[in-house]
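**Q** predicted model and sequence below, questions to follow.
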Amino acid sequence: MSLVPGRLTPRPDEPDIHLALRLHGFRFDYIACRTAALAFAAEWRVRTREQVTIIPGQVDGLPRLPCEELYLDGTAVIGSGDTPKPLIHGAKGVPIDARR
């Protein structure tokens, strides 16, 4: 959860995306601008076997992804050698290519 109430998107020209994360059986819901959401989801897949889902629709009332700004420059994905293709699932379980 953001420590800054009402924190606005760092990229007002991009739509906000709802991310649902699973971690040790708990679900966390956040919003982030498109760039940060896709970079975070790609890194999440590299670092953990837990699921991240992009859910279309309303984002009102959800907290912003903590440290969202860290995922804006495109260098957040950690990997060795070739960057692995991220496996991100949409709301219906359909894989989404995060490198679009």
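**A** Yep, it's here. Numbers count the residues shown, from 1 in each chain.
**Q** going by C-alpha atoms from here, please, whenever you check contacts or count neighbours.
**A** OK.
**Q** now the helices for the chain?
**A** Along the chain, the stretches classed as helices by DSSP state H are 34-47.
**Q** where do the strands sit along it?
**A** 16-23, 26-33, 52-55, 88-90, 95-96 (DSSP state E).
**Q** compute the inter-axis angle for the first one and helix 34-47.
**A** With axes from the mean of the first three to the mean of the last three CA atoms, to 10 degrees defining the directions, strand 16-23 sits at 20 degrees from helix 34-47.
**Q** next, the one to line up against it:
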Amino acid sequence: MSPPVSPRPAEPDTHLRVITGGLVVDFCGCRTAVRNFLHHWLSRPHPSITASEIMDGFLPHQRMPCEALWLNP
């Protein structure tokens, strides 16, 4: 089974990290989807969950769920 493919292959992927309690979940996603998700998330913050784009050069193998839904603002 091949790994999921970016909905925008010409666009660079970035690292999305979501933290809640002691759980840290890392995803990769195309830059547009990650930034649209974060823009939406940060406009309605939840105190027990944080989400951020991590600039560490590491790209997780797991793509963000429903990535294609976040391509448009």
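**A** In hand now; what should we look at? Note that the structure is a prediction, hence the values are computed from the model and not measured.
**Q** please name the residues that touch the aligned residue in the second structure for residue 32 of the first structure.
**A** Aligned by TM-score structural alignment, residue 32 of the first structure pairs with residue 29 of the second structure. Residue 29 of the second structure makes contact with 6, 13, 14, 15, 16, 63, 64, 67, according to CA atoms under 8 Å, 6 or more residues apart in numbering.
**Q** can you add distance to residue 41 of the first structure and give the strands of the first structure back as a markdown table?
**A** Below are the strands of the first structure laid out as a markdown table (distance: least, CA to CA, whole Å):
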| stretch | distance to residue 41 of the first structure |
| --- | --- |
| strand 16-23 | 8 |
| strand 26-33 | 11 |
| strand 52-55 | 6 |
| strand 88-90 | 7 |
| strand 95-96 | 10 |
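**Q** follow-up on the earlier one: which single one of the contacts of residue 29 of the second structure is nearest to residue 50 of the second structure?
**A** residue 16 (10.6 Å; CA to CA).
**Q** which one is that closest one nearest to, not counting chain neighbours?
**A** residue 53 (4.7 Å; CA to CA, 6 or more residues apart in numbering).
**Q** now residue 25 of the second structure
**A** Using CA to CA, 6+ apart and skipping the chain neighbours, the partner closest in space to residue 25 of the second structure is residue 18 (5.3 Å).
**Q** do the same with residue 36 of the first structure
**A** residue 71 (4.7 Å).
**Q** next, count neighbours for the one you found.
**A** 20 (other CA atoms under 10 Å).
**Q** could you check how far it is from residue 34 of the first structure?
**A** Per CA to CA, to the nearest Å, residue 71 of the first structure is found 10 Å from residue 34 of the first structure.
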